[in-house]
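**Student:** Structure here, sequence nowhere to be found:
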């Protein structure tokens, strides 16, 4: 059993926010494999099935981002999982350019409140994560306002390819392991995933 968690905020007003890219990527992955988020457990919406021969639980915590650890820790305990080997968390990262993804086996939260909550409630930093770059805010923007704003039109056009690459990376983790996925996907994105700078949000 493998737990794949996407981070975000519940509610229609947040659906297209940059901060919800974890939810968005998980929805794409579930749709690709014909899975539906029709279960609720431990403050999360769940989709269960098999991906690359691995039984999986896809989870979207509905605790709001800053309390994501409440749901994640409860699910890890319920399924009796070792977070270092059977948990993968997908979330947005301001410090990566839009379109860049990075896999890593553990480490600090890097200022991401949802990951900070997970570390706090698991009691460990050692769990794999997949960071999805959303880029830095334009000059004059507050970081909080930026992450809670919607994608630009140019970003929207590039999202299907980004979601597909994230799904490919998750599938590789499940089928071949984290090291193989890191070797394959921790590379710079192609130029077409980089939207024009300073375009206003949708």
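**Tutor:** Right, received. Where do you want to start? Please read all numbers here as calculations on a predicted model, not as lab measurements.

**Student:** Only C-alpha atoms from now on, for both contacts and neighbour counts.
**Tutor:** Will do.

**Student:** Please, which helix or strand holds residue 131?
**Tutor:** In this assignment (DSSP states H and E), residue 131 forms part of strand 129-133.

**Student:** Residue 179 now?
**Tutor:** Here residue 179 is assigned to helix 178-185, by DSSP H and E.

**Student:** which strands and helices sit next to that helix?
**Tutor:** When contacts are defined as 3 or more CA pairs under 8 Å, 6 or more residues apart in numbering; DSSP states H and E, helix 178-185 sits against strand 101-104, helix 153-176.

**Student:** on that earlier part again, please name every helix or strand in contact with the strand holding residue 131.
**Tutor:** Judged by 3+ CA pairs under 8 Å, 6+ apart, strand 129-133 is in contact with strand 87-93, strand 101-104.

**Student:** Now render those as a markdown table, adding mean neighbour count.
**Tutor:** What follows is these, written out as a markdown table (neighbours: other CA atoms under 10 Å):
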| stretch | mean neighbour count |
| --- | --- |
| strand 87-93 | 25 |
| strand 101-104 | 22 |
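
**Student:** closest one to residue 138 among the ones you listed?
**Tutor:** Closest to residue 138 of those is strand 87-93 (CA to CA; 15.0 Å).

**Student:** contacts for that closest one?
**Tutor:** With contact meaning CA atoms under 8 Å, 6 or more residues apart in numbering, strand 87-93 is reached by 2-8, 18-22, 25, 76, 81, 112, 127-135.

**Student:** Narrow those residues to those that are buried.
**Tutor:** By neighbour count, with 16 or more other CA atoms under 10 Å, those hold 2-8, 18-22, 25, 76, 81, 127-135 as buried.

**Student:** One more to weigh against that first structure:
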């Protein structure tokens, strides 16, 4: 059993911001498989279940406290850390780039800092979704801003591709999925063929 955790902030105000890339990907995965998220008050999150293969969660604690919900699910379902995949936005990668890793640091991402500190370990897989760096904005304003009109087409494609990568994690394993997606370039055929999920 995998635990897929998309990071983001709850509420319509933040739904389509750069910081909610993780939420958007797990929502697309759920929509593709006709799954509905349910609110779990005691777990401080929304969650849904995909067959006997994965639990998909969205922490509702706001980004800086994401680790609280993650730890609750890890402990409740006895998920080994190597079967926890956290999906989140990353300013160190350009928009259109996906990087899946078996472990690593936080990269300064507040949500990842919370998850790592709460779990007491950084030895869990993660999917980093590039959003690029701000030019004339503070980091906070940038990650809480909407994607620009010029970025939307790429964002839709990445959401679809990343949700497909989640399927691959389940069916071909993490290492093969890393090989398949980490070298992906924005001009590759997969970008042209991948349909939008709306």
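**Tutor:** Looks like it came in fine. In this text the structure is predicted, and so the values were computed from the model without any measurement.

**Student:** For the aligned partner of residue 137 of structure 1 in structure 2, list the residues it contacts.
**Tutor:** Residue correspondence to structure 2 (TM-score structural alignment): residue 137 of structure 1 is matched to residue 134. Residues counted as contacts of residue 134 of structure 2 (CA under 8 Å, 6+ apart) are residue 142.

**Student:** wait, is residue 134 of structure 2 part of a strand?
**Tutor:** No. If the criterion is DSSP: H, G, I helix; E, B strand; the rest coil, then residue 134 of structure 2 is coil and not within a strand.

**Student:** if I look at it, how far off is residue 105 of structure 2?
**Tutor:** Distance, residue 134 of structure 2 to residue 105 of structure 2, using CA to CA, to the nearest Å: 21 Å.

**Student:** now swap in residue 25 of structure 2 and tell me
**Tutor:** On the measure of CA to CA, residue 25 of structure 2 and residue 105 of structure 2 end up 21 Å apart.

**Student:** and what of residue 39 of structure 2?
**Tutor:** Taken as CA to CA, the span from residue 39 of structure 2 to residue 105 of structure 2 is 29 Å.

**Student:** Give the residue farthest from the middle of structure 2.
**Tutor:** When distances are taken from the C-alpha mean of structure 2, residue 136 lies farthest, 25.8 Å away, according to CA atoms, centre = their mean.

**Student:** Contacts only, for it.
**Tutor:** If you count contacts by CA under 8 Å, 6+ apart, residue 136 of structure 2 has none.

**Student:** what about 10 Å?
**Tutor:** Residue 136 of structure 2 makes contacts with residue 142, as judged by CA atoms under 10 Å, 6 or more residues apart in numbering.

**Student:** ditto for the one 5 residues further on
**Tutor:** By CA under 10 Å, 6+ apart, the contact list for residue 141 of structure 2 reads residue 134.

**Student:** Make sure I have this right: it is in a helix.
**Tutor:** Yes. Applying three-state DSSP, one finds residue 141 of structure 2 inside a helix.

**Student:** distance of it from residue 174 of structure 2?
**Tutor:** With CA to CA as the criterion, residue 141 of structure 2 and residue 174 of structure 2 are 33 Å apart.

**Student:** How about residue 167 of structure 2?
**Tutor:** Going from residue 167 of structure 2 to residue 174 of structure 2 by CA to CA gives 10 Å.

**Student:** Spatially central residue for structure 2, please.
**Tutor:** Most central in structure 2 (CA atoms, centre = their mean) works out to residue 87, at 2.1 Å.

**Student:** Please pull up the equivalent of that residue in structure 1.
**Tutor:** So, by TM-score structural alignment, residue 87 of structure 2 is matched to residue 90.

**Student:** ditto for residue 57 of structure 2
**Tutor:** For residue 57 of structure 2, the aligned position in structure 1 is residue 59, judged by TM-score structural alignment.

**Student:** helix, strand or coil for its match?
**Tutor:** Applying three-state DSSP: residue 59 of structure 1 is strand.

**Student:** Spit out the contact partners of it.
**Tutor:** Residue 59 of structure 1 makes contact with 3-7, 23, 26-27, 37, 39-48, 71-72, 75, 89, according to CA under 10 Å, 6+ apart.

**Student:** Show the buried residues in those.
**Tutor:** The neighbour count (16+ other CA under 10 Å) marks 3-7, 23, 26-27, 37, 42-48, 71-72, 75, 89 as buried among these.

**Student:** measure the residue lying closest to residue 26 of structure 1 once chain neighbours are set aside to residue 191 of structure 1 for me?
**Tutor:** Leaving out its chain neighbours, the residue that sits closest to residue 26 of structure 1 by CA to CA, 6 or more residues apart in numbering is residue 6, at 5.8 Å. According to CA to CA, residue 6 of structure 1 and residue 191 of structure 1 sit 26 Å apart.
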